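J.: Curious how this folds, go ahead:
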Amino acid sequence: MKIIFMGTPDFSVPILKELAQHHEIVAVYCQPPRPAGRGKADRASPVQQCAEALGLPVYHPVSLRTSEAQQAFFDLQADLAVVVAYGLILPQAVLDHPRLGCVNIHASLLPRWRGAAPIHRAIMAGDAETGVCIMQMEAGLDTGPVLARAQTAIGAEETTADLHDRLAAMGARLISATISDLPRPAVAQSEQGVIYATKIDKAEARVDWAQPAAVVDRQIRGLSPFPGAWCEINGERVKLLRSRLAEGAGRAGQVLDGLRVACGDGAVEITLAQREGKRPMSAGDILNGLKLPEVLS
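T.: Now for the predicted structure:
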């Protein structure tokens, strides 16, 4: 099958690699290189780096709404476009052109968590399970009928980084099984249970120890590694990257022992944290170089 692949971040890479093993990838579309790192030099996206390593042609138009960009897309004569966290809206003319249309791999159990941050939001909301859906794309935001889905439980100590990698691997397996059976019936999404996974705002990242321990724990795991939940310790902003629920009670923010901290109800134990300008460290390593106050802010 002749496929146009459209994706940009790390999540898309395992899916591109899987498709490239079994199909002809006629083009890879991704966002253009962006300034990154301390020197702010342009850096190619993970998908572009992968595509170039595989010897695949790369396109990164600023928009797909111009006649020139659309004609370039049409000239590829693809059977199917596979879209995974691409970052541009596909106009109707593009959606309609491939023989089998455009399919999208989305990291949630639609219609729950349509939108930008489904993995973060599922963990932060305390969902017991999540998964991957493959949908036939249409003009609405993640509203298309679902061709296939796979479910998985969310682990009690799983972070967004952990779940991200598992769902990417699931998506790669699912897309291979799905497109080998196209065209196939799709199931319209229910209008019940629609929830939008709004983009993560950095203002959500500061920990409020007065919240119940379950909420604090989900915030820490759901925002790890980016943007990273944080608190202040002796005036220094410290990112909290892994945690688990723990026994104990006390004043909100009170350090009970080690990095076990009392919340409004219950306690959490921080198992991985990161000081400013340093690498992530275990709680033991953090405590070797940081004297904790009695109460965290």
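
J.: Could you use CA atoms for every contact and neighbour count after this?
T.: Fine.

J.: Just to check, V255 is in contact with L296?
T.: Yes - the criterion here is CA atoms under 8 Å, and V255 meets it with L296 at 7.0 Å.

J.: which of those two has more neighbours?
T.: V255 (22 against 18; other CA atoms under 10 Å).

J.: residues of the longest helix seen in the chain that come out buried?
T.: The helix that spans the most residues within the chain, counting by DSSP state H, is helix 160-179. Buried residues in helix 160-179, counting neighbours by 16 or more other CA atoms under 10 Å, are found at 160-161, 163-164, 167-176, 179.

J.: from what I can see H23 touches I3, true?
T.: Yes - between H23 and I3 there is a contact at 7.0 Å, judged by CA under 8 Å.

J.: how about the helices in the stretch 151-297 of the chain?
T.: Along the stretch 151-297 of the chain, the segments classed as helices by DSSP state H, counting those that start in this stretch run 160-179, 213-222, 283-289.

J.: Counting by contacts, list what the longest one packs against.
T.: It stands for helix 160-179. Using 3 or more CA pairs under 8 Å, 6 or more residues apart in numbering; DSSP states H and E as the contact test, the elements touching helix 160-179 are helix 13-22, helix 118-124, strand 129-136, strand 146-153.

J.: run this one through as well so I can compare:
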Amino acid sequence: MRIIFMGTPDFAVPTLAALAGHGHEIAAVYTQPPRPAGRRGLELVKSPVHQQSEILGFRVKTPESLKDAEEQQAFRDLGADVAVVVAYGQLLPAAVLSGTRLGCYNGHASLLPRWRGAAPIQRAIMAGDLETGVMVMKMDEGLDTGPVAMEERVAIGPDMTAGELHDKLMVIGGDLMQRAMAALERDSLTLSPQPDDGVTYAAKISKDETRIDFSADAQTVHNHIRGLSPFPGAWCEMQFGGKPERVKILRSTKSEGQGAPGTVLDDRLTVACGEGAVRLLRLQKAGGKALNAEEFLRGHGLDAGTVLS
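T.: Next comes the predicted model:
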């Protein structure tokens, strides 16, 4: 089929590669414009999808918005059979949703209708979900409300981080979308409406919710840490040389112990929570590299009784 692909981050790259690898014609790739990056923000960096598209020789379009009538007409003029959307980063207006012969299909990283919205992978882990997955959905004008065509389920391990789940789902998502498009080409793709019950929304992660609250129970603290790892990273403050410094916690596990919330209980970075304890396994100071707990402790004395906040 002749496909318009719309995506931006790493998560979308395997889907683009799968579609191209199975012989579909990529009419154009839409992605977000290059954004400032680097420590000073002076360099404009192309999105991962943009970079991969150039390697594969695809035409790339980077409009700031698709609300403009000229952009919508340019989309229609591509004469595509279908549009495939994976983490594009813009809401699509009705004129774009109807701008191809067969409509727009989205690869979404949750088991809809649970976790509609921007951060389904992080929210699933932070909520303690035991299972998630990828779904292919025909898009409508709502927020991830369209009928579902195919799904693939994935168990969430007890210590799995958002980064690990992301990497697993993006590969599965590429294969699932390729199979969905093959079925669509054969006119054998079945659509089922989403149920009305079980709807939850995965709001974008805000900076205000990244600080660790050790007064919560150990499971909640652990889910918070792994749900925000590696980005943006859950953090707490530690005292070094009498000065508080922000330290990201990138990996943890549930442990045994009790004490005042935030108190270091032993020489293995076991920290008391409101109920139970967690052991911190991987940490990163601002501007530093990520270190395993043993390496971190060699350079930063955190004796039992130290309080993290």
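
J.: Between H23 and I3 of structure 1, which is the more surrounded one?
T.: The neighbour count for H23 of structure 1 versus I3, taken as other CA under 10 Å, is higher for I3 (23 against 12).

J.: On the three-state scheme, that one is what?
T.: Using DSSP: H, G, I helix; E, B strand; the rest coil, the structure places I3 of structure 1 in strand.

J.: quick revisit: how about the helices of the stretch 151-297 of structure 1 in TSV, adding distance to V207 of structure 1?
T.: Putting those into TSV (distance: least, CA to CA, whole Å) gives the following:
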stretch	distance to V207 of structure 1
helix 160-179	17
helix 213-222	7
helix 283-289	17
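
J.: Spit out the contact partners of the spatially most central residue of structure 2.
T.: Nearest to the mean C-alpha position of structure 2, counting by CA atoms, centre = their mean, stands I121 at 5.1 Å. Contacts were defined as CA atoms under 8 Å, 6 or more residues apart in numbering; by that measure I121 of structure 2 touches A109, S110, A162, L165, H166, G227.

J.: which of those still touch in structure 1?
T.: Retained in structure 1: A109, S110, A162, L165, H166, G227, out of the contacts of I121 of structure 2 (criterion both residues aligned by TM-score structural alignment, their matches' CA atoms under 8 Å).

J.: and the last one, what is it in contact with?
T.: It refers to G227 of structure 2. Per CA under 8 Å, 6+ apart, neighbours of G227 of structure 2: I121, Q122, R123, A124, I125, M126, T161, A162.

J.: Can you tell me how far the counterpart of T160 of structure 1 in structure 2 is from H224 of structure 2?
T.: Superposed on structure 2 with TM-score structural alignment, T160 of structure 1 falls opposite A162. The gap separating A162 of structure 2 from H224 of structure 2 is 10 Å, by CA to CA, to the nearest Å.

J.: Okay, strands next: where are they in the stretch 151-300 of structure 2?
T.: Secondary structure of the stretch 151-300 of structure 2 (DSSP state E, counting those that start in this stretch): strands located at 201-202, 234-240, 243-255, 270-272, 277-285, 291-292.

J.: Show me the one of these that comes nearest K138 of structure 2.
T.: Among the strands of the stretch 151-300 of structure 2, the nearest to K138 of structure 2 by CA to CA is strand 201-202 (18.4 Å).

J.: Which stretch of structure 1 lines up against the closest one?
T.: Taking TM-score structural alignment, strand 201-202 of structure 2 hits residues 196-197 over in structure 1.
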